[in-house]
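**Student:** Got a predicted structure here, sequence first:
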Amino acid sequence: MRLLIDDTFATGTYTVPVASGWVSPPAGIAVEVVAGLAVDAIGAGDSALVSPATLSKFHGSHDVVSAVAVIADGVSAIAMRTPVRPDDVDTTPVRLLDVGGAAELLARATLQPFYGIEATGWVRDSQAPEAARAQVVIVEGEEALREPEGGFSEDLSRAWFILTAQPVVTHVLLVPRAGTAATTDIITFLDAVRLEGLARRRQWRPQLADALDIGRDRASVFWTAQRLMMDDGDRRAMLDLLTKGSWGTSRASPLQVRFRDGTGVD
């Protein structure tokens, strides 16, 4: 069985121990850390630590494991950049270049309800004419945590929290519903990876922040606000974001999502 892990700044507690070889995967499990993990790269028999937006395709075949997640509690690595104050922007195309599904969900859920900005298009192609005209640019990962060279930057998880009093679940672990012993092994493996990443956090977090040109204080605030397991409130928050972030799209928010608490099923 394959385990795919989306390689982003936010998933560092999982990706760094795996890439560093601090925890060995179980026999029969092929672990791949993939930057910009796309939904089309995930197979029907794969497990994946990935954006909850992926549930639009896999909610009927995969369960969500509550014990393995990435949750931004008021501080995230997803930001909106504008050349002027956001309240001075009325309508504009929105650039979504090089961002994942959670960033798009969050932008769609907050742009109009919180900022009053009407998106005239959602642009993922840098060559599209709308890309050059966009006054809103969504950025994710280390870029979202750096100070912008000009203009304004807004943490979209803050907007979401003010709107809903909820955190943002940016990554979830999906496992095939037809579970096997390998599924249990994957959950146990990622639990060990998380514990190792947290135990060595003073070693790798400053190094990662320096390597990516993120201020250590800024990175520390981000890590402090992060949680790595979902509770009932986080589950509701994830489903709410899927619903609100899917408005105006061709993909419907999944009506039924089955959660698995650790190695059992809820």
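**Tutor:** Arrived safely, thanks for sending. From a predicted model like this one, the values you see are computed outputs, not experimental measurements.
**Student:** alpha carbons only for contacts and neighbour counts from here, please
**Tutor:** OK.
**Student:** Can you list the buried residues in the helix or strand where residue 242 lies?
**Tutor:** When elements are defined using DSSP states H and E, residue 242 is found to belong to helix 232-245. Of the residues in helix 232-245, those buried by neighbour count under the rule 16 or more other C-alpha atoms under 10 Å are 234, 235, 237, 238, 239, 240, 241, 242, 243, 244, 245.
**Student:** Show the residue spans covered by the strands in the stretch 101-250 of the chain.
**Tutor:** According to DSSP state E, counting those that start in this stretch, the stretch 101-250 of the chain carries its strands in the segments 118-123, 136-140, 152-155, 168-176, 226-227.
**Student:** Quickly compare those strands and say which is most buried.
**Tutor:** strand 168-176 (a mean of 27; mean count of other C-alpha atoms under 10 Å).
**Student:** Second structure for comparison follows:
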Amino acid sequence: MAQNDPADRRIWDSVDEQLSRGGEAVDARLVGFVRWYQQRASELSSGDANDSSAESDLNRWIAIGSATVVLGLSTAGLPGDAIMKLITALVDVEEVQSTMLKSIDEKATRLLDGPLRTAQLLLREAQRTGPADPRYAAILQQAWERSFDAYGLADSPQSRAVVQMYLGQVSLLLNRREDAAHWLTESYRCAREAVDHMVAGSSDIRVLRSKWSTAASVLYYPVGAVVLARKLGKIHRAQQTQQETRTFVEFVNAVAAATNSLSSGPPVAGLIVEPRGHNVFVVRECRPGVRASGA
């Protein structure tokens, strides 16, 4: 997401306006999460130019989360800018998503080359025609149906989380908010389950309870260990391992942003990847608005 893109600025201005008008109806924790996510978008947009390719991958997930926040919080129809932003973001993330899934799910190819690919092509067609075209809703409905077909092929929590995200996002584009909230909540649940599988599938990861929140945990990944692609029998270089983790974490955060903007329940947590000492980085929960108690 370009740092100075006027369309992006308008989207976040719309978010600010909706949050300020929400008054007591808007949970303070939701406000905290949205502000935190907005700051992440800004930080990634102004990231290290020498790592532009990696940051671009993360920004593609940020773009999905950002556009969904606007649509999710909107109470007076779906803003046109955000509709096209979300469709474009879903189209643009295809390659990053494919690389991410193949690195952590060896069975993902049949999913990516089958109905999910068809759903993505239909989203491209919806992007081309636009909401004013009388065929637009039917094209989106077909994209939803092909995504549901893909759901039956998703064998891992990682793959299920991605497909459920599509079901939720396309439901939102069709203005089916309850369906969108259901599928995005399920996507977040599966995405967090996938993180747990990363831990259970490797003896090189230690799980520690964070001092600042009884509900939070910190996952320690020794750099260079077999983490995301352990089942493929490949040992990734430290930088690649960390980047794959960051990409999956940013996917989780995009789903968290979407879930929080639509769900009436307590906001779910985001995730942060941080360096901790020599050859160690951590993934920890972040609950904006919850004060640390000693971390």
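**Tutor:** Looks like it arrived, so ask away. Predicted model only: the values in this text are computed from it and were never measured.
**Student:** tm score of chain vs chain?
**Tutor:** Here the superposed chains carry a TM-score of 0.31, computed using TM-score structural alignment, normalised by the length of structure 1; 153 aligned residues with a C-alpha RMSD of 6.8 Å.
**Student:** Quick check: which of the strands of the stretch 101-250 of structure 1 is nearest to residue 103 of structure 1?
**Tutor:** Closest approach to residue 103 of structure 1 among those (C-alpha to C-alpha): strand 136-140, 6.9 Å.
**Student:** just checking, what packs against the closest one?
**Tutor:** Applying 3 or more C-alpha pairs under 8 Å, 6 or more residues apart in numbering; DSSP states H and E, we find strand 136-140 of structure 1 packed against strand 78-82, strand 91-95, helix 101-115.
**Student:** Would you agree residue 216 of structure 1 is in contact with residue 207?
**Tutor:** No: if you go by C-alpha atoms under 8 Å, residue 216 of structure 1 and residue 207 don't touch, sitting 9.2 Å apart.
**Student:** Checking residue 218 of structure 2 next. Helix, strand or coil?
**Tutor:** Using DSSP: H, G, I helix; E, B strand; the rest coil, the secondary structure recorded for residue 218 of structure 2 is strand.
**Student:** Report the spatially nearest residue to it, omitting neighbours in sequence.
**Tutor:** On the basis of C-alpha to C-alpha, 6 or more residues apart in numbering, the spatially nearest residue to residue 218 of structure 2 that is not a chain neighbour turns out to be residue 284, at 4.6 Å.
**Student:** do the same with residue 69 of structure 2
**Tutor:** Taking C-alpha to C-alpha, 6+ apart as the measure, residue 69 of structure 2 lies nearest to residue 261, with 5.3 Å between them; neighbours along the chain are not counted.
**Student:** With residue 182 of structure 2 instead?
**Tutor:** Distance criterion C-alpha to C-alpha, 6+ apart; nearest residue to residue 182 of structure 2, sequence neighbours excluded, is residue 168 at 7.2 Å.
**Student:** Who are the contact partners of that neighbour?
**Tutor:** Residue 168 of structure 2 makes contact with 179, 180, 181, 182, 183, 184, according to C-alpha atoms under 8 Å, 6 or more residues apart in numbering.
**Student:** Using CSV, lay out the residues you listed together with neighbour count and distance to residue 80 of structure 2.
**Tutor:** Supplementary listing: the contacts of residue 168 of structure 2 in CSV, determined by neighbours: other C-alpha atoms under 10 Å; distance: C-alpha to C-alpha, whole Å:
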residue, neighbour count, distance to residue 80 of structure 2
179, 17, 20
180, 27, 18
181, 24, 20
182, 17, 23
183, 22, 23
184, 31, 21
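**Student:** returning to what we had before: my hunch is that the residue nearest to residue 69 of structure 2 is in a strand, does that hold up?
**Tutor:** No: assigned with three-state DSSP, residue 261 of structure 2 falls outside any strand and is helix.
**Student:** residues near it, how many?
**Tutor:** 23 (other C-alpha atoms under 10 Å).
**Student:** Please apply the same query to the one 10 residues further on.
**Tutor:** Applying other C-alpha under 10 Å, we find 22 other residues in the vicinity of residue 271 of structure 2.
**Student:** Next: residue 92 of structure 2.
**Tutor:** By other C-alpha under 10 Å, the residues close to residue 92 of structure 2 number 18.
**Student:** right, and it touches residue 60 too?
**Tutor:** Yes: counting by C-alpha under 8 Å, residue 92 of structure 2 touches residue 60, with 6.9 Å between them.
**Student:** Could you say whether residue 208 of structure 2 sits in a helix, a strand or coil?
**Tutor:** Assigned state for residue 208 of structure 2: strand (three-state reduction, three-state DSSP).
**Student:** Now do the same contact list for the residue nearest to residue 69 of structure 2.
**Tutor:** With contact set as C-alpha under 8 Å, 6+ apart, residue 261 of structure 2 has these partners: 30, 68, 69, 70, 72, 73.
**Student:** mind redoing it with 7 Å?
**Tutor:** For residue 261 of structure 2, the residues meeting the contact criterion (C-alpha atoms under 7 Å, 6 or more residues apart in numbering) are 69, 72, 73.
**Student:** Residue 218 of structure 2 too?
**Tutor:** If a contact means C-alpha under 7 Å, 6+ apart, then residue 218 of structure 2 has 207, 208, 209, 210, 282, 283, 284 as its contacts.
**Student:** Of those, just say which sits nearest to residue 122 of structure 2.
**Tutor:** When the contacts of residue 218 of structure 2 are compared for distance to residue 122 of structure 2 (C-alpha to C-alpha), residue 283 wins out at 34.8 Å.
**Student:** how about the strands in the stretch 151-295 of structure 2?
**Tutor:** Listed in chain order (using DSSP E, counting those that start in this stretch), the strands of the stretch 151-295 of structure 2 are 206-209, 217-222, 270-275, 280-286.
**Student:** you'd agree residue 17 of structure 2 is in a helix?
**Tutor:** Yes: when classified by three-state DSSP, residue 17 of structure 2 is found to be part of a helix.
**Student:** Report how many residues lie close to it.
**Tutor:** The burial metric for residue 17 of structure 2, expressed as a neighbour count using other C-alpha under 10 Å, is 11.
**Student:** Please apply the same query to residue 205 of structure 1.
**Tutor:** 20.
**Student:** One more: residue 62 of structure 2?
**Tutor:** Under the neighbour criterion other C-alpha under 10 Å, residue 62 of structure 2 is assigned a count of 27.
**Student:** Follow the chain on from the helix or strand hosting it and name the next helix or strand.
**Tutor:** Using DSSP H and E, residue 62 of structure 2 falls within helix 52-73. For helix 52-73 of structure 2, the succeeding helix or strand toward the C-terminus, using DSSP H and E, is helix 80-92.
**Student:** what's that following helix packed up against?
**Tutor:** helix 52-73, helix 115-129 (3 or more C-alpha pairs under 7 Å, 6 or more residues apart in numbering; DSSP states H and E).
**Student:** hmm, 8 Å instead?
**Tutor:** If contacts are counted by 3+ C-alpha pairs under 8 Å, 6+ apart, helix 80-92 of structure 2 sits against helix 6-22, helix 52-73, helix 115-129.
**Student:** Alright, I will stop here.
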